[in-house]
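J.: sequence and predicted structure, then a few things I'm wondering about:
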Amino acid sequence: MAPIKVGFIGASAGSGLFVRSWAAKAHIPYLVQTPNYTITAMQNSSQASAERAIQDHKIPGEIATYGDPESLAADPNVDLVAVSVKVPLHSRLLRPALEAGKDVFVEWPLAANLKEAEELTALAKSKSVKTIVGLQARQDSSIRKAREMVQSGELGQIISTTMKGAGGIFNASLGTSYEYLLPIENGANMVTIPAGHAIDALCYVVGEFRDLQATLANNIPKIQIVDGEGNILRTVDKTSHDWMSVSGNLVNGGVANVVYEGGSSLTGKSFCWEIVGTKGALVLEGPHGHVQMFHPTLKIVRAGDKEAKLEEIKVEISSKPMDFTFNTGKAWDAFVGQGDGSWTTFEDAVVRHKMIDAIYRSNESGRRESYI
């Protein structure tokens, strides 16, 4: 199979783990080493910025550079356009690629809101293109193993599942590069990103919510914006939520409860997820609430075990610390039919957008809401 020619939007230049873009940490290193893909074009805010990114990331080959999405989409040497930028820009940058009939990859969330997500999905369908969305927690080995055990009946009938996480953002201060997370209308916040990834994993394992009830809170409505040295630059309003509780009944039976909060857990339990069945229970734990980035451990306790001993289940993980290419690489492999051939599409992402919309509606109305 000839490699898929990728035009990338969003691989900005920069050095250091917390300076480089997510594209540079999770996608570019994998795409340049796999024979399934080749990067043939790069688009940033300017052509000069795209050229700097190519040199900074040492991307090999002859690569065209662009400063606008229309020119990239028109390049005949591009089969697939990958968009890895801030959520509010997704719709504007995706549309030219879809109109040109290119296959597309985009980070989660697909768009800033449900309306935009549905419009993009309809456009992709009308152009008969293949789509992939970065809900890569579904590719995590522990989560896939948990799904396998639930579906095989190894845990028996699922009675309940409980998840608690800390989203790692929305403390009392925030760096300038994350200021766009504060207005709720931008669609990039604790509810949509860390909690959204985690609930997508939950639904992937035990099934969707039949109905749900949610409570949201904005406990820190003003946040200090700081520079790289920690100096306070200004204080700004925050309308995005920093606390979320969602509970409800599952389509496949059983009940679910999810709680996410901003910042990090003071008790050190930034991610803990239990799945309880009639034959046993699973416990997934991780160091951060971003389960799509950091691999949780997987343990099981069997029903009838008098000592209630948790037994760790060994799964495949990367041998490199902080290797963000592991889950994303498996998604890229699946897109070309390798691995189990399962990846997340625009249609899948719309379901998750509908769920988030139901969470917001329930918080406003105080009623149970459904989304499927």
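T.: Alright, I've got the coordinates.

J.: every contact and neighbour count from this point should use C-alpha atoms.
T.: OK.

J.: give the contact list for Leu182.
T.: Asn189, Asp237, Lys238, Thr239, Ser240 (C-alpha atoms under 8 Å, 6 or more residues apart in numbering).

J.: one more time with 7 Å
T.: By C-alpha atoms under 7 Å, 6 or more residues apart in numbering, the contact set of Leu182 is Lys238, Thr239, Ser240.

J.: and the second one, what element?
T.: With elements delineated by DSSP states H and E, Thr239 resides in a region that no helix or strand encompasses.

J.: tell me how far it lies from Phe335.
T.: 36 Å (C-alpha to C-alpha, to the nearest Å).

J.: thinking again about what came up before, of the contacts of Leu182, which is the nearest to Leu93?
T.: For the contacts of Leu182, the closest approach to Leu93 (C-alpha to C-alpha) belongs to Ser240, at 23.7 Å.

J.: in space, what's closest to the closest one - neighbours in sequence excluded?
T.: Spatially, and ignoring its direct neighbours in sequence, Ser240 is nearest to Ile184 (4.4 Å; C-alpha to C-alpha, 6 or more residues apart in numbering).

J.: if we can go back for a sec, pick out whichever of Thr239 and Phe335 has more residues nearby.
T.: Phe335 (21 against 18; other C-alpha atoms under 10 Å).

J.: wait, the residue nearest to Ser240 touches Asp242, no?
T.: No. With contact defined as C-alpha atoms under 7 Å, Ile184 does not reach Asp242; the gap is 10.9 Å.

J.: which of the contacts of Leu182 sits closest to Lys130?
T.: Among the contacts of Leu182, and counting by C-alpha to C-alpha, the member closest to Lys130 is Ser240, at 32.1 Å.

J.: next up, a second structure to put side by side with the first:
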Amino acid sequence: MKNTGSGQKVRVGIVGVGNWAKYGHIPALRLLPGYEITAVSSRRIETAQEIAKSFGISAAFSDYHDLVTDPEVDMVIVLPPAPQHAAVVKAAIAAGKDVYSEWPLTTSTADSEELLHIAQAAGVRHVVGLQRRVGPSAQYLRDLVASKYVGEMRSVRIHVSMPYFHQERPPALAWTLGAKNFSHVLAIYVGHFLDMLFHAVGQPKTLSSIIATQFPTLTLSATGESFPNDTPDGIVGIGTLENGALLSFQVEGGKLHNSGLQIDITGTTGDLKISNPSSFGHAKENLIEGGQSAKTPFSELPIPSAYSHIPPSSLDVSVEDLAHLYAAHLEDRKNGTHIAPNFRDGVRMHKLIDLMFASSSTGALQTVDSDK
């Protein structure tokens, strides 16, 4: 992949200007002096014009083809619902632009593999929105594990839950209805959090899972209209990592109280705990606690300031993680590195989720290919 660093600002065009664009991507990009948002597009030109006016963006389009071919756009950010990603990404690649796709990359492994092959053949830089792995807490955790803080890992456990994805959905989550959209708890939260975990502790070698749909119907709160639910609400699983450690994981939506993130890592000479009372939209960075040997107090391990690569801000940590991803992309453009997660990482996660579904439907332990 070519080194495209030029020292100039990366001019960004955003396709899809819904809540996550306004709450996450636009503030994250505006935080970094290396980017300039030059264009936005929406199916309704009025929406695109309103966003452009609100954020001082020069161009607004109703057709994404006009945005991806705009000479004032160097990088295309693809933010519509997952079923629309492939078409926009292909258009951006054909135009020779760097491209970011929100996670899920597409609605299927095959489609995601196709995007990876097309992007590689075109020589464009490609980024997937698995930003949690580049946040300060995730990077510090990765280094703690690599430095043998806990000695040899014996076990890793992660639990992720959120009040969202309950049986009643607000209009803003209408796009999560329907398995064909691949925008359910398993696709989104398993993708984000297990990518972050495996980037820190190593990849899985085997896994076995049970996937459940516990809300038989879903209701749109705005209209009261109900639909049969064909999407999963939760997953539990076990397995092993490539380094031999035992693995257990649980992700569940619609948990009304005491939700959030907790990771426990047990080693031969120490232990680590990573926690956050929220799995999304959290105000504080993940808390990392640890202890070495039975005589060492189990206490907070403050994240060194060197792990932050963005300017100070009042943005919540979920958005700051996104800013770290964009900062990593700037570093990659400058140095030819591969810090930011890319389409290959997206394909790997698609394949892991496929194995989880296969295990749940067959009851069989699945072996993860080492190149996945």
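T.: Arrived safely. What you see is a predicted model; the values in this text were computed from it and never measured.

J.: more neighbours, Ile184 and Asp242 of the first structure?
T.: Asp242 (24 against 18).

J.: quick one: map that one onto the second structure.
T.: Taking TM-score structural alignment, the alignment pairs Asp242 of the first structure with Asp233 from the second structure.

J.: same thing with Gly254 of the first structure?
T.: The alignment partner of Gly254 of the first structure in the second structure, by TM-score structural alignment, is Ala245.

J.: Ile220 of the first structure too?
T.: Under the alignment by TM-score structural alignment, Ile220 of the first structure pairs with Phe215 in the second structure.

J.: for its match, which three-state class applies?
T.: What DSSP: H, G, I helix; E, B strand; the rest coil gives for Phe215 of the second structure is coil.

J.: likewise for Ala124 of the first structure?
T.: On the basis of three-state DSSP, Ala124 of the first structure is classed as helix.

J.: quick one: residues contacting it.
T.: Taking C-alpha under 7 Å, 6+ apart, we find Ala124 of the first structure in contact with Leu98.

J.: now do Lys309 of the first structure
T.: Val301.

J.: residue in the second structure matching it?
T.: So, by TM-score structural alignment, Lys309 of the first structure is matched to Pro297.

J.: its match - that's part of a strand, no?
T.: No. Going by three-state DSSP, the assignment for Pro297 of the second structure is coil, not a strand.

J.: now Arg11 of the second structure: how far from Glu72 of the second structure?
T.: 7 Å.

J.: joint contacts of these two?
T.: With C-alpha under 7 Å, 6+ apart as the test, Arg11 of the second structure and Glu72 both reach Thr38.

J.: Glu36 of the second structure corresponds to which position in the first structure?
T.: Aligned partner of Glu36 of the second structure by TM-score structural alignment: Thr38.

J.: ok, that match touching Ile4?
T.: Yes. Judged on C-alpha under 7 Å, Thr38 of the first structure makes contact with Ile4 at a distance of 6.2 Å.

J.: so between those two, which is more surrounded?
T.: Thr38 (21 against 18).

J.: let me see the contact set for that one.
T.: Here Thr38 of the first structure is in contact with Pro3, Ile4, Lys5, Val6, Leu31, Val32 (C-alpha under 7 Å, 6+ apart).

J.: in helices only, show me these.
T.: Leu31 (DSSP state H).

J.: could the contacts of Thr38 of the first structure be laid out in JSON lines, adding distance to Ala146 of the first structure?
T.: Below are the contacts of Thr38 of the first structure laid out as JSON lines (distance: C-alpha to C-alpha, whole Å):
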{"residue": "Pro3", "distance to Ala146 of the first structure": "32"}
{"residue": "Ile4", "distance to Ala146 of the first structure": "32"}
{"residue": "Lys5", "distance to Ala146 of the first structure": "34"}
{"residue": "Val6", "distance to Ala146 of the first structure": "33"}
{"residue": "Leu31", "distance to Ala146 of the first structure": "28"}
{"residue": "Val32", "distance to Ala146 of the first structure": "31"}
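
J.: residues contacting the match of Ile220 of the first structure?
T.: With C-alpha under 7 Å, 6+ apart, Phe215 of the second structure has these contacts: Gln167, Asn229.

J.: name the SS class of Thr38 of the first structure, please.
T.: strand.

J.: ranges for the strands of the stretch 151-300 of the first structure?
T.: 158-166, 173-175, 209-217, 222-226, 232-237, 243-250, 255-261, 271-277, 280-286, 297-302 (DSSP state E, counting those that start in this stretch).

J.: between those, which one is closest to Ser21 of the first structure.
T.: Nearest to Ser21 of the first structure, of all those, is strand 173-175, at 14.3 Å by C-alpha to C-alpha.

J.: so how much does the closest one differ from the second structure once superposed?
T.: Compared with the second structure after fitting, strand 173-175 of the first structure has a mean deviation of 0.9 Å; criterion: mean C-alpha distance after the TM-score superposition for the first structure.

J.: the second structure: matching residues for that strand?
T.: Strand 173-175 of the first structure covers residues 168-170 of the second structure once aligned (TM-score structural alignment).

J.: and Ala48 of the first structure, how many neighbours does it have?
T.: Residues lying near Ala48 of the first structure (other C-alpha under 10 Å) number 13.

J.: looking at this, it is in a strand?
T.: No. Counting by three-state DSSP, Ala48 of the first structure is not part of a strand but helix.

J.: how many other residues sit next to Ala94 of the second structure?
T.: By other C-alpha under 10 Å, the residues close to Ala94 of the second structure number 15.

J.: and it, what pairs with it in the first structure?
T.: In the first structure, Ala94 of the second structure lands on Glu99 (TM-score structural alignment).

J.: same deal with Thr362 of the second structure?
T.: By TM-score structural alignment, Thr362 of the second structure lines up with Ser365.

J.: ok, now how distant is that match from Ile359 of the first structure?
T.: For Ser365 of the first structure, the distance to Ile359 of the first structure - C-alpha to C-alpha - is 10 Å.

J.: equivalent analysis for Gly248 of the first structure, please.
T.: For Gly248 of the first structure, the distance to Ile359 of the first structure - C-alpha to C-alpha - is 11 Å.

J.: neighbour count for these two, which is higher?
T.: Ile359 (25 against 20).

J.: average offset between the helix or strand where that one lies and the second structure?
T.: In this assignment (DSSP H and E), Ile359 of the first structure forms part of helix 346-365. Following superposition, helix 346-365 of the first structure is found to deviate from the second structure by 0.8 Å on average (mean C-alpha distance after the TM-score superposition for the first structure).

J.: now that helix against strand 209-217, angle please.
T.: Put simply, helix 346-365 of the first structure runs at 50 degrees to strand 209-217, going by axes from the mean of the first three to the mean of the last three C-alpha atoms, to 10 degrees.

J.: can you give me the end-to-end distance of stretch 234-254 of the second structure?
T.: Span of stretch 234-254 of the second structure from end to end, C-alpha to C-alpha: 9 Å.
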